[in-house]
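A.B. asks: next comes the sequence, and after it the predicted model I'd like to discuss.
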Amino acid sequence: MTARLHAAEDGPADACVLVLGPSLGTDTGLFDPQVAEFARTHRVIRYDLRGHGGSEVVPGPCTMADLAGDVLALLDSWGVERFCCAGVSIGGAIGQQLALTVPDRLEKLAIIASAAQFTDPPSWVVRAAQVREQGTEVLVPSRTGTWFTARWADEEPAAADRLLAMMRATPAEGYAACCEAIGAFDVRDRLGEIAAPTLLVAGAEDPATTVDMVRLLADSIPDSRFRVVPGAAHLPNATHSQAVNAALRDHFGD
């Protein structure tokens, strides 16, 4: 079942399309720094994952193919045929799925703090059950050190609170269903099929998708480049936007 996604659009309607896919437990606001940079030159489309932000909550488990199908349905409804894509964490996994599902439509891909298989797959089913029972608030304390470093949170408390508010606002079922998609995701044996020129970005201090996990993607995708952002954890596009934007600009061009 395809979910109706909430999305935001910025930039010239006739420009090249850049689709931005968010991390688990965040919403379109995660990409405010990228919109500020790219809406001058691209038609930027940001979406909320199913069950996140303003998107429809669809009960039950789903797969990464389902989440990619949601994005394609959105793009089809807006008349978008060819596009570039950048995604963070699960958004990067959706980008991989799109590259494998519709290679003729994807021009370039950027994968930020993501993996071809996420750490400890069975734990994601456990997390899903925990969130269904206790809500997303139970995970908020662990985001410091995962999404961003404690040092960054001390230096940017308002920005940290803004990101944590996204987690608190995420419906439990939406978060849990996407956890199950993450736990079932494994395209390690298909990375060589990704034909789109691909940029890989890792946070040097990311405990969730480590530098080595992101490097595996770079080593396995044929036409790829790899960047590490010093001082960044799992949401480098939000916490270290200048460095990430520069890498994205170099990859996607003007």
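C.D. replies: Nice, thanks for sending it over. Numbers count the residues shown, from 1 in each chain.
A.B. asks: hey, let's count contacts and neighbours off CA atoms from now on
C.D. replies: Noted.
A.B. asks: my read: Leu199 touches Ser114, true?
C.D. replies: No - with contact defined as Cα atoms under 8 Å, Leu199 does not count as touching Ser114 (11.6 Å).
A.B. asks: neighbour count: the two, which is higher?
C.D. replies: Neighbours were counted for Leu199 and for Ser114 using other Cα atoms under 10 Å; Ser114 has more, 29 against 24.
A.B. asks: distance check, that one against Gly53.
C.D. replies: According to Cα to Cα, to the nearest Å, Ser114 stands 21 Å off from Gly53.
A.B. asks: for Ser241, same thing?
C.D. replies: With Cα to Cα as the criterion, Ser241 and Gly53 are 22 Å apart.
A.B. asks: okay, the two: which has more neighbours?
C.D. replies: Gly53 (24 against 19).
A.B. asks: okay, now the nearest residue to the more buried one once chain neighbours are set aside: neighbour count?
C.D. replies: Spatial nearest neighbour of Gly53, chain neighbours left out: Asp27 (5.4 Å); criterion: Cα to Cα, 6 or more residues apart in numbering. Asp27 has 25 neighbouring residues, counting by other Cα under 10 Å.
A.B. asks: try this one side by side with the last:
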Amino acid sequence: MGCIRTGKGPVLVLVHGFLSGLSYWHKQVENFSSHFDVIALDLPGYGGETRTTGPARIEDFADCVLHQLDKLGVENFYLMGHSMGGMIAQEIALKAPDRVTRLVLYCTGPNGRLPGRFEPLEESIRKVCERGTEEPARYTVPTWFTLGTEDPDCQEGIEMALQVSRQTYINGLKAMGGWSAEQRLGSIRAQTLVLWADRDRTYMWQQPEALWKGIKGANLAVIPQCAHNAHLEKSHVFNQIVFDFINRRDG
């Protein structure tokens, strides 16, 4: 797994989502690196790791992240996951509860089948199998931005998605569709922030609501007038919310 590490302060691990890569976090790495030892990872099959085939199970992604952190000598860390990366983050928090200090679950949910998504996962898989990845990537990524293709970060997102192989694309959709934490949320012990954008077309409100209600003591923040990639659309607001949560003194 490829990664970047800034090397200052307590460790903050960033886990990207489907069709993305560590470069998706560039506005967060720039902001947080003066306060944290930021570790952003390319998941297998994505970003700079497209020569490998991504796994078809969320649990396997979580194991890959934990293995990489072990190699880096990281024991305890703050953890933020976006979209599919938020599912991976939930799995990490369940697998290694003593290592995750605080948890940010961003535009994600506990139901991997993504009820209410702009199209069912099965339809996306069918299109990729029949037509390849280019057409689905070109219409999927714009749904992550309020302005669609007019957003200045959209084209880079499309180009990154186009680098993902057909099998990794299919495996990622299958990984999400075959995973759920709905019955396990009560076992997440880390202090948690659920962060959602009110125009997200991938994770409908019932998903962050389930996280907020299912994880004991979870905090909730909603960024208005943003879509699935709020961390790019309104990075200043996003970064401040995350920073305040991580640095909050309870009691």
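C.D. replies: The structure has been received and is ready for your questions. Note that the structure is a prediction, hence the values are computed from the model and not measured.
A.B. asks: contact partners for the aligned residue in structure 2 for the residue nearest to Gly53 of structure 1?
C.D. replies: Using TM-score structural alignment as the criterion, Asp27 of structure 1 maps onto Gly21 of structure 2. Shown in contact with Gly21 of structure 2 (Cα atoms under 8 Å, 6 or more residues apart in numbering): Leu41, Asp42, Leu43, Tyr46, Gly47, Gly48, Met160.
A.B. asks: now with 7 Å?
C.D. replies: Residues in contact with Gly21 of structure 2, defined by Cα atoms under 7 Å, 6 or more residues apart in numbering, are Asp42, Tyr46, Gly47.
A.B. asks: so which of those residues persist in structure 1?
C.D. replies: On the basis of both residues aligned by TM-score structural alignment, their matches' Cα atoms under 7 Å, what survives of the contacts of Gly21 of structure 2 in structure 1 is Asp42, Tyr46, Gly47.
A.B. asks: over in structure 1, find the residue span stretch 157-171 of structure 2 aligns onto.
C.D. replies: Going by TM-score structural alignment: stretch 157-171 of structure 2 matches residues 163-177.
A.B. asks: buried sites along that stretch?
C.D. replies: For stretch 163-177 of structure 1, burial by neighbour count (16 or more other Cα atoms under 10 Å) applies to 163-164, 166-177.
A.B. asks: and for that stretch, what's in contact with it?
C.D. replies: In contact with stretch 163-177 of structure 1 (Cα under 7 Å, 6+ apart) are residues 24-27, 50-53, 57, 59-62, 128, 131-132, 135-137, 140.
A.B. asks: and that stretch, end to end?
C.D. replies: 20 Å.
A.B. asks: element containing Ala165 of structure 1?
C.D. replies: helix 157-169 (DSSP states H and E).
A.B. asks: wait, Pro85 of structure 1 touches Lys108, no?
C.D. replies: To be clear, residue 85 of structure 1 is Cys; Pro isn't right here. Yes - between Cys85 of structure 1 and Lys108 there is a contact under Cα atoms under 7 Å: 6.4 Å.
A.B. asks: more neighbours: the two, which one.
C.D. replies: Cys85 (26 against 21).
A.B. asks: just say helix, strand or coil for Leu103 of structure 2.
C.D. replies: At Leu103 of structure 2 the chain is in strand, as set by DSSP: H, G, I helix; E, B strand; the rest coil.
A.B. asks: relative to Lys213 of structure 2, which of the contacts of Gly21 of structure 2 is nearest.
C.D. replies: Nearest to Lys213 of structure 2 among the contacts of Gly21 of structure 2: Asp42, at 30.4 Å, using Cα to Cα.
A.B. asks: the closest one maps to what in structure 1?
C.D. replies: Under TM-score structural alignment, Asp42 of structure 2 pairs with Asp48 in structure 1.
A.B. asks: how close does its match sit to Arg188 of structure 1?
C.D. replies: For Asp48 of structure 1 relative to Arg188 of structure 1 (Cα to Cα), the value is 26 Å.
A.B. asks: between those two, which is the more surrounded one?
C.D. replies: Taking other Cα under 10 Å, Asp48 of structure 1 and Arg188 do not tie; Asp48 has more neighbours (28 against 14).
A.B. asks: with adjacent residues omitted, what lies nearest to Asp206 of structure 1?
C.D. replies: Ala233 (3.8 Å).
A.B. asks: ditto for Gly54 of structure 1
C.D. replies: Using Cα to Cα, 6+ apart and skipping the chain neighbours, the partner closest in space to Gly54 of structure 1 is His6 (5.1 Å).
A.B. asks: alignment lookup: the one you found to structure 2.
C.D. replies: Under the alignment (TM-score structural alignment), His6 of structure 1 pairs with Gly2 in structure 2.
A.B. asks: test my guess that that match contacts Leu41.
C.D. replies: Yes - using Cα under 7 Å, Gly2 of structure 2 is in contact with Leu41, at 5.9 Å.
A.B. asks: of these two, give the one with the bigger neighbour count.
C.D. replies: Leu41 (26 against 15).
A.B. asks: dump the residue contacts of that one.
C.D. replies: Met1, Gly2, Cys3, Ile4, Leu14, Val15, Leu22.
A.B. asks: go with 8 Å
C.D. replies: Contacts of Leu41 of structure 2 by Cα under 8 Å, 6+ apart are Met1, Gly2, Cys3, Ile4, Val13, Leu14, Val15, His16, Gly21, Leu22, Val65.
A.B. asks: what does Leu105 of structure 2 align to in structure 1?
C.D. replies: Checking TM-score structural alignment: Leu105 of structure 2 goes with Ile111.
A.B. asks: so its match sits against Ile94, correct?
C.D. replies: No - using Cα under 8 Å, Ile111 of structure 1 makes no contact with Ile94, being 9.4 Å away.
A.B. asks: who touches both of the two?
C.D. replies: In contact with both Ile111 of structure 1 and Ile94: Gly87, using Cα under 8 Å, 6+ apart.
A.B. asks: give me the spatial nearest neighbour of the residue nearest the centre of structure 2, chain neighbours excluded.
C.D. replies: Closest to where the C-alpha atoms of structure 2 average out (Cα atoms, centre = their mean) is His82, at 1.9 Å. Distance criterion Cα to Cα, 6+ apart; nearest residue to His82 of structure 2, sequence neighbours excluded, is Tyr106 at 4.8 Å.
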